[in-house]
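**Q** Build me a model from this:
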Amino acid sequence: TRVEDTRDLLDNIQYAPTNGRFKIYLIDEVHMLSQHSFNALLKTLEEPPSHVKFILATTDPQKLPVTVLSRCLQFNLKHLPAELINQQLQLILQEERLDFEIQALDILAQAARGSMRDALSLLDQAITSCETKLLASDVKILLGHTQQDYALLLLQALAKQEAPTMLVLSQQIIAEGGNFQYVLDEMLNYLHQITIYQCLGDNNPLISPKAEIKELVKQFSAEDTQLFYQIGIKGREEMHLAPTLAIGFNMTMLRMYTFKPASHVTTPPLAFEQ
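**A** From the prediction side, this is the model:
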């Protein structure tokens, strides 16, 4: 970020490459440069030598000066779809002659959240931890996922207004060494699917929910779904502020339960028998 480093770089730009046609300068996280560094670089960016190409990489283009942005051809890298990441992981494992379960790659592709780099990093970890075959169960353990679909079980318990069941499920997540944030993220994903299905029904190109989700569509009103989603988002933000992640997760679940009181409840909703 020092202006001296930028000037040293500019001093070397005038020399032609010894091999090839171009000298390529890649500046990563360019938004971290100081204003003086940008000023020193500006003239060269405006009229670079014919043998020089600059690649400026950043995750925060809004922080770049307008004078720099106006002199650049911008390419916005998009997140890759999970299906494409899955296909690439399959090619790699086939080239390496490693056995795998398709479901294991599905989990890795979803966990990568559109980043091929993250997918490859997770794949390396998964290969190291597996023995002879890449199994979905091993990948779940690696990522802190649970073997059961606790997100679905919790939503089903919520639909039935079974607060004790929700707390028991929370204890089971702890026993399995599960990741509370992952379970909450999955609940939010299911609530999103429910909302889409409530709005568009079967005639939608966005999702293909499983039968259990379609059943929940019948049990939750559109208002309930929106409220639960907002409670889940807020709980996700506040989970790390709680004394423990388990407490933060439990309070989020009970908040969802409290704001959907059963019609037959005559006592305070949390006063269920021990």
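
**Q** Please count neighbours and contacts with C-alpha atoms only from this point.
**A** Noted.

**Q** Contacts only, for the nearest residue to residue 118 once chain neighbours are set aside.
**A** Distances taken as Cα to Cα, 6 or more residues apart in numbering put residue 112 closest to residue 118, at 5.3 Å, once the chain neighbours are dropped. Residue 112 is in contact with 118, 119, 122, counting by Cα atoms under 8 Å, 6 or more residues apart in numbering.

**Q** Let's see this one next, to set against the first:
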Amino acid sequence: MPPGPGLGLDEPEQPQSAAKPEAYQVLARKYRPQSFDALIGQDAMVRTLGNAIRTDRIAHAFLMTGVRGVGKTSTARLIAKALNCIGPDGNGGPTIDPCGVCEPCVAIAEGRHIDVVEMDAASHTGVDDMREIIEAVRYASVSARYKIYIIDEVHMLSKSAFNALLKTLEEPPPHVKFLFATTEVDKVPVTVLSRCQRFDLRRIPAELLASHFGSIAEKEGIKVEDDALAIIARAAEGSVRDGLSLLDQAIAHGGAEVSAAEVRDMLGLADRGRVRGLLDILLDGDAGKLLAALDEAHGLGVEPQALMRGLLDALHAISRRKASGQDDVMRSAEEQGAIAADAEAMGWPQLHALWQLLLKGLKDVETAPDPREAADMALLRAIHAAGQPDPGAVIDAISSGKTPPAPSPTKSDPAPAADAPAAALPETPPATRAERAPAGLPVDFQAFVDLIDDARPRLGVDLHDKVGLVSYDAPRLMLQPKALLDSNFARELADEAKKLTGAAWQIDLQDHGGAPSLAEQVVMKQQAEREDALADPMVKAVTDAFPDAQLESIKDAS
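**A** Okay, the predicted model is just below:
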């Protein structure tokens, strides 16, 4: 029989196992608030709870709602400690400042108190889970002052579970308290809300978050730049937990010292440089370079949707800089300088127009069969708008009798060679040529409509039937829409007019000041002729003699 343990034989000495190092605890758990003083940004709620406890007006059910990471579950645990604290000497009562050293406080903080039951509604959604609570509340607490049920993400309970809980929730035994937490309070039935004292936990302001993260970094012995703390606080979007997770990641990324540049790189904000370059090309109006940049981005695996969202974000940053005059700490110094320059150079109408064009482009990209093609077309469409002058400046110039600003030349329009002859006008009937102005442009709006109608009947019909003339000063044309037009009407009309005349036309649409459309003028003329005919003595004599007679048509006797 082989030797074995317990037979008195010598065995080789076993090495002593080294003590296991304590597992690392993430900052979000390590610095979870253990008192109401440590709960930042929720002063109104703390004041209300303090007054309720001091005056012994403690509700039987509380509901905490708010975005992720603002302290809903932490608040529920603090309330449980506040209600069950007995003080260091064991003789204390409910207090807004739990001692943290008595047995109930320590057990609740460690999650092992038998009378404080914490459950996740996402995994206990059914009526059977609620039935267990309903049965248990009948029995007194084992050692604590109150038996407390903390239900996280309570909106995940089923309708049947909510209904089963209603009666108990409305009239619980005096030794039972319910604490609910949810991020989607609109999904909680009104019948439940009406039985709870509700606290809306607010997003934490970025300045307060940055200060809080700075104190934690100091406790951890980590040096973090102020700008880096500000960036993390902004990226956290009001959530303490999200911010601490980002701070944890930044410390792992940067080591003992964390810089703003490293945080931007960690968050992917450095990729904004590509979007920034794309926006510059867009504003320059260089269609060829724009397409090349889009091809390069596609080759690197950048999604068209991400590019469009990045451009919208850049325009939003320019607009905020223009409105407030303040820089965005989320961006590098170079990007802040570029944004400030664009905010100075761009007018509000241009910013608004580009925003709408890019927003529509994003929708096109999200729904198009080929997102890449949709992005190309959307940005090429935006190039045309980027070169247009400020409509307000054009209107002001026309009103004051000055020459309106012309569209900015774009690099997508090839410049004619110095020795190239002027572009020849398309062949038109001799009578039409005779009516042309010396500059080779239609002499008036009617001539312009005739020219367009010959080449593009659909545009000609829109010009004749759906717009009223505000002013005609070729190659500038201001119109008032009288009916619904295609969103690309002005651009298509300008392109067609340029093709036919060789001149760069500026087509502006405004919501007032237009004459009747040409179609309306035809109707008005016919109505005037009819009224004149009916007023003729001979016609009037006939209609008087024959009351049922009607005027069918008017013919020229000549």
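
**Q** Can you give me the TM-score here?
**A** Superposed pair, TM-score by TM-score structural alignment, normalised by the length of structure 1: 0.75. Supporting alignment: 266 aligned residues with a Cα RMSD of 3.8 Å.

**Q** thinking again about what came up before, gap between the residue nearest to residue 118 of structure 1 and residue 85 of structure 1?
**A** Note on residue 112 of structure 1: its distance to residue 85 of structure 1, by Cα to Cα, to the nearest Å, is 9 Å.

**Q** quick revisit: give me the aligned partner of the residue nearest to residue 118 of structure 1 over in structure 2.
**A** Superposed on structure 2 with TM-score structural alignment, residue 112 of structure 1 falls opposite residue 236.

**Q** can you check residue 8 of structure 1 too?
**A** Here residue 8 of structure 1 is matched to residue 132 in structure 2, going by TM-score structural alignment.

**Q** ditto for residue 27 of structure 1
**A** So, by TM-score structural alignment, residue 27 of structure 1 is matched to residue 151.

**Q** likewise residue 73 of structure 1?
**A** Using TM-score structural alignment, residue 73 of structure 1 pairs with residue 197 in structure 2.

**Q** go on, residue 87 of structure 1?
**A** Match for residue 87 of structure 1 (TM-score structural alignment): residue 211.

**Q** cool, residue 58 of structure 1 as well?
**A** Here residue 58 of structure 1 is matched to residue 182 in structure 2, going by TM-score structural alignment.

**Q** among the contacts of residue 112 of structure 1, who's most crowded?
**A** Neighbour tally across these (other Cα atoms under 10 Å): the maximum, 23 neighbours, falls on residue 119.

**Q** Hmm, that one is touching residue 84, no?
**A** No - the pair formed by residue 119 of structure 1 and residue 84 falls short of the contact definition of Cα atoms under 8 Å, at 11.1 Å.

**Q** And the strands in structure 2, which stretches?
**A** Listed in chain order, the strands of structure 2 (DSSP state E) span 61-65, 116-120, 147-152, 176-182, 197-200, 223-224, 257-258, 467-473, 476-481, 506-509.

**Q** wait, which of those is closest to residue 298 of structure 2?
**A** Nearest of the strands of structure 2 to residue 298 of structure 2, taken as Cα to Cα: strand 257-258 at 32.6 Å.

**Q** quick one: the closest one to chain centroid distance?
**A** 31 Å (Cα atoms, centre = their mean, to the nearest Å).

**Q** in the superposed pair, what's the mean gap between it and structure 1?
**A** Here strand 257-258 of structure 2, set against structure 1 after superposition, deviates by a mean of 1.7 Å using mean Cα distance after the TM-score superposition for structure 1.

**Q** Remind me what that strand packs against, helices and strands.
**A** Packing contacts for strand 257-258 of structure 2, counted by 3 or more Cα pairs under 8 Å, 6 or more residues apart in numbering; DSSP states H and E, involve strand 223-224, helix 240-254.

**Q** Just put the ones you listed in a markdown table and tack on distance to residue 543 of structure 2.
**A** Shown next, in a markdown table, are these (distance: least, Cα to Cα, whole Å):
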| stretch | distance to residue 543 of structure 2 |
| --- | --- |
| strand 223-224 | 97 |
| helix 240-254 | 87 |
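
**Q** Residue 250 of structure 2 -> structure 1?
**A** With TM-score structural alignment as the criterion, residue 250 of structure 2 matches residue 126.

**Q** Could you verify my assumption that its match touches residue 132?
**A** No - Residue 126 of structure 1 is beyond contact range of residue 132, at 11.4 Å (criterion: Cα under 8 Å).
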